[in-house]
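Undergrad: Just the structure for this:
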Amino acid sequence: MDDEFNVTYITFGGHVEVDKYRYVYFVIMFIVYVLIICSNSTIVYLIWVHKNLHEPMYIFIAALLLISVLSTAIYPKLLIDFLSEKQIISYSACLFQFHVFYSLGGSEFLLLAVMAYDRYVSICKPLKYPTIMTKTTVSIFLVLAWVLPACQIAVPAGLSANTKLCNFILKGVFCNNTVYKLQCVISKARFIRDMIILVNVALVPVLFILFTYTRIFLITYQNGREVRKKAAQTCLPHLIVLVNLSCLCVYDVIIVGLEPVFPEIVHLIMTLQIVLYHPLFNPIMYGVKMKEISKHLKRLFCQAKMK
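TA: This is a model prediction of the structure:
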C-alpha cells in the first residue's frame, strides 16, 4: 500500500494477540535485549582491557561477540511494534533489516572459518604462528569477514527493491527470508543467484572449517595426550558455536516453508528463537569454555561482590 509520498509499507502479520499480551512480549524481549548486550559486551570489554587476551584467537572471539551485539539492531523495532497499534515497516527499511540480518550471519560464518585457520596454525605449525598470524593478517581477515558478506547480501536486497509486490503482509515479526513471499514472481535466475550467495557465505566456510578441524584432529591424534587435550579445549567451543549457527541457518530456511503447518503462536516462538537463542549462547559458550576468559570473568564478579 502506497501513501501520498509513494512509500510502500509492509504489515508484520506474525504477532499473536499482541493487543492482549503486548506488555508481556515487551518485558520478555527487553530483558533478553539487555542480557544480550551486557553479556557480549562484558567479554568484549575483558578482551579489550587485558593484554594477555590481545591474541588473534581472542580478537576473533571479540569480533564474533560484537556481531551478537549488532544483531540486536532489530530489537528496538520489535519492542516498538509490541507497544504499537499497528505493526508496520516501510519496504525499504524491511530490506535494510534483511541485509543487516544476513550480512551479520555471513560474517559470523567467515569469522568461524578464520578462527579454525588460526587454531590450525597455532596447533599444527606453532613455530610459524607469529610470522603467519601477524597484526596485518588479523586485520585483513577481520575486514574481509565484515565486507564480503555485506557486499554479497547487498545484491539480493538491492534487486528486491525494484521487484513488484503482490502481498503486503509479512508472516513474521522481522524481515528475514519471508520477504521473498511478498514478491509476485521469483525467477529461476534469481533463485540460482541466491543459492550461489548462500553457498559462498555459509556452505563454503562450513566445509573449510570441517576440513581444517579434521586436519587438526588427525595431526594431534599422532601426538601426545596433552596436545590432544589442548586442541580439544580450544577447538571445541568453536565447533559447538558452528553447529549451533548452522542449525539456526537451516532452521531459518525451513521455517518459512513450515509456516502454514504450525499454529500462529508456535510459528511466532519458532521465529523468535532465531534472534533470541544464538546471541545469548555465544557469550555463555566462550565465557565458560575458554579458560582465560573464564578466569577474568570470575575475577570481575569477585571484585563486584567485594564492592
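Undergrad: When you work out contacts or count neighbours from here on, use the C-alpha atoms and nothing else.
TA: Fine.
Undergrad: So Phe174 belongs to a strand, correct?
TA: No. Phe174: not assigned to a strand; according to DSSP: H, G, I helix; E, B strand; the rest coil it is coil.
Undergrad: isn't it right next to Tyr75, touching?
TA: No. Between Phe174 and Tyr75 there is no contact under C-alpha atoms under 8 Å: 9.2 Å.
Undergrad: More neighbours: these two, which one.
TA: Phe174 (24 against 17; other C-alpha atoms under 10 Å).
Undergrad: For stretch 64-75, report the contacting residues that lie outside it.
TA: Stretch 64-75 is contacted by residues 29, 33, 36-37, 40-41, 43-44, 97, 100-101, 104, 107-108, 111, 174, 275, 278-279, 282-283 when judged by C-alpha atoms under 8 Å, 6 or more residues apart in numbering.
Undergrad: Tell me which of the residues you listed fall in helices.
TA: Among the contacts of stretch 64-75, DSSP state H puts 29, 33, 36-37, 40-41, 43-44, 97, 100-101, 104, 107-108, 111, 275, 278-279, 282-283 in helices.
Undergrad: Show me where the stretch 101-250 of the chain has its helices.
TA: Counting by DSSP state H, counting those that start in this stretch, the stretch 101-250 of the chain has these helices, from start to end: 129-132, 135-160, 188-198, 204-221, 225-258.
Undergrad: how many degrees apart are the longest one and helix 204-221 in direction?
TA: Orientation note: helix 225-258 sits at an angle of 160 degrees relative to helix 204-221 (axes from the mean of the first three to the mean of the last three C-alpha atoms, to 10 degrees).
Undergrad: And helix 225-258, what does it pack against?
TA: The elements that helix 225-258 packs onto, with contact taken as 3 or more C-alpha pairs under 8 Å, 6 or more residues apart in numbering; DSSP states H and E, are helix 91-124, helix 204-221, helix 264-289.
Undergrad: one more, for comparison:
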Amino acid sequence: MMNNATVFTEFSLSGLKDITTKNRVILFSLTLLCYSVILLVNVALIMTIILDEKLHKPMYIFLCNLCINSLYGTAAFYPKFLFDILSDTHVISYIGCLLQVFIIYSYASCDFSVLTVMAYDRYVAICRPLEYHSVMTRHRVAFLVGFSRLVPLLCQAIVVTMTSKLTLCGSQIEKLYCDNWSILKLSCNSTTANNIVGFIVIFFYLGHNLFTMCSYVQLVKCALQSREGRKKFLQTCVPHLLCLLNATVALLFDLMYARYGSASVTQSVKNFMAVQFLMIPPILNPVVYGLKLTQVRYSLLNLCRCNKQVKGLN
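TA: Below is the predicted model:
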C-alpha cells in the first residue's frame, strides 16, 4: 500500500460536485443569509452583555463565551463554503484542511464545555443559593472560562497532530469541508491509534453531557421545593437544556454519519447532515437565550431604543 503513497499539497472537496448553475445562485443566497443571521444574533447578544453592566454576571459571561465560540467555529466554514459555491473547482490546501478540522471540531467541543460550565453555574445558583457568590467568584469564573476554551483546543491539537503524521493515498474528501474521519479514510497506514484517541475525545465530551444530566437531576429536585426555585429553573435552565439537546443531537448526527453513513444516501442529504451543527446551534442558542432570559431581552431592547434615540438626535 505504501507504493501508492503521495505527498499531497491540497484536497478536493466533492460535496458540491452535483451543483447546477441555477442551484448555485439559490444555495449561495441561502448560505449568505444563514451566515448573516448567525453573525447578527451572536454579535447582538455579545454586545448586549458587554455594554450592560447588569449582565456582568457568571451566567451571562458564559453565554457570551458561547456566542463568541459560535463566531469562531462558523468562520472556519462559511467564508470558504461561499467561495466554493461560486467556484468551479472545490479544493483546499493541506494546511488549510487541517486548520479547518482543528477549528470546527474545537468549536464543537467548546460548545459542550461551555454548556457544562453553565449547568454547574445553574446548579450552584438554584441548589446552593446562599453560597453562590462565595463559590462563583471572579477567579472561579475566569478558571471555568479558561477550562471551557483551552481543554477543547488541547484535545483537538492532539487529534490534528496525529492526523498530520499519516501518509495518505488519496486526496478526495466527500464532504463540504474537511473533517478528521474523512482524512483518516485516505490513510495508507493503520489508523487504530487515531481512532482510539478520537473515541476517547468523543466519550470525554459525552461525559460532559452525563455530568450535566446529573446536575439537572439535582436541579429539578431543588426547583420543586419552592416557587422561586421553579421560576428560576424555567427562566434559566429550560433554554440551557434546549441548547444542550440541540448541540448533542446535531454533533452526534454528524459523527455517526461520518463513520457509519450509507453510500446510498443522496448528496444533498449528506450535505445537510454534515453542516447542521454549523448552522442550527449558532442560530438557535442566542435566539433561545435572547428570547427566554428576561434580563437579556430587556437589555437588548433598551440598547436598540438608545441607538434609535441617538440616530434621532443626529
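Undergrad: TM between them?
TA: Comparison of the two superposed chains (TM-score structural alignment, normalised by the length of the first structure) gives a TM-score of 0.92, and 300 aligned residues with a C-alpha RMSD of 1.7 Å.
Undergrad: how far away is the residue positioned nearest the centre of the second structure from Ala250 of the second structure?
TA: By C-alpha atoms, centre = their mean, the mean C-alpha position of the second structure lies nearest to Ala108, the distance being 3.8 Å. Per C-alpha to C-alpha, to the nearest Å, Ala108 of the second structure is found 10 Å from Ala250 of the second structure.
Undergrad: Tell me the counterpart of Gly224 of the first structure in the second structure.
TA: Per TM-score structural alignment, the equivalent position to Gly224 of the first structure in the second structure is Ser226.
Undergrad: correction: Ala113 of the first structure
TA: In the second structure, Ala113 of the first structure lands on Thr116 (TM-score structural alignment).
Undergrad: Help me confirm that its match comes into contact with Asn209.
TA: Yes. Here Thr116 of the second structure reaches Asn209: they are 7.1 Å apart, a contact under C-alpha under 8 Å.
Undergrad: When these two are compared, which one has more neighbours?
TA: Neighbour count, other C-alpha under 10 Å: between Thr116 of the second structure and Asn209, Thr116 has more, with 25 against 20.
Undergrad: Could you list which residues are in contact with that one?
TA: Contacts of Thr116 of the second structure were listed using C-alpha under 8 Å, 6+ apart, and they are His208, Asn209, Phe211, Thr212.
Undergrad: Put the buried members of those into a PyMOL selection.
TA: Those of the contacts of Thr116 of the second structure that count as buried under 16 or more other C-alpha atoms under 10 Å are selected in PyMOL with:
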select buried, resi 208+209+212
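Undergrad: wait, which of the contacts of Thr116 of the second structure is closest to Leu144 of the second structure?
TA: In terms of C-alpha to C-alpha, no member of the contacts of Thr116 of the second structure lies closer to Leu144 of the second structure than His208, at 13.6 Å.
Undergrad: Which position in the first structure pairs with that closest one?
TA: Under the alignment (TM-score structural alignment), His208 of the second structure pairs with Pro205 in the first structure.
Undergrad: Return the residue of the first structure aligned against Pro58 of the second structure.
TA: Using TM-score structural alignment, Pro58 of the second structure pairs with Pro56 in the first structure.
Undergrad: Just give the number of residues close to that match.
TA: 19.
Undergrad: before we move on, what about the one 4 residues further on?
TA: Using other C-alpha under 10 Å, the number of residues around Phe60 of the first structure comes to 19.
Undergrad: The helix or strand harbouring it vs helix 264-289, what angle?
TA: If you go by DSSP states H and E, Phe60 of the first structure is part of helix 56-70. Helix 56-70 of the first structure runs at 150 degrees relative to helix 264-289, counting by the same axes, to 10 degrees.
Undergrad: what comes up buried for helix 56-70 of the first structure?
TA: For helix 56-70 of the first structure, burial by neighbour count (16+ other C-alpha under 10 Å) applies to 56-69.
Undergrad: One more: stretch 258-275 of the first structure?
TA: Buried residues in stretch 258-275 of the first structure, counted by 16+ other C-alpha under 10 Å: Glu259, Glu264, His267, Leu268, Met270, Thr271, Val275.
Undergrad: just to revisit the earlier point, next structured bit after the helix holding Phe60 of the first structure?
TA: Once the chain leaves helix 56-70 of the first structure, the next helix or strand it forms, by DSSP H and E, is helix 75-83.
Undergrad: Quick check: buried residues in that following helix?
TA: Here helix 75-83 of the first structure shows Tyr75, Lys77, Leu78, Leu79, Asp81, Phe82, Leu83 as buried, counting by 16+ other C-alpha under 10 Å.
Undergrad: from the residues you listed, which is closest to Thr11 of the first structure?
TA: Ranked by distance to Thr11 of the first structure (C-alpha to C-alpha), those are led by Asp81 at 10.5 Å.
Undergrad: what do we get in the second structure for that closest one?
TA: Counting by TM-score structural alignment, Asp81 of the first structure lines up with Asp84 in the second structure.
Undergrad: now the closest residue to its match other than its chain neighbours: how far from Leu252 of the second structure?
TA: Using C-alpha to C-alpha, 6 or more residues apart in numbering and skipping the chain neighbours, the partner closest in space to Asp84 of the second structure is His90 (5.6 Å). Distance, His90 of the second structure to Leu252 of the second structure, using C-alpha to C-alpha: 26 Å.
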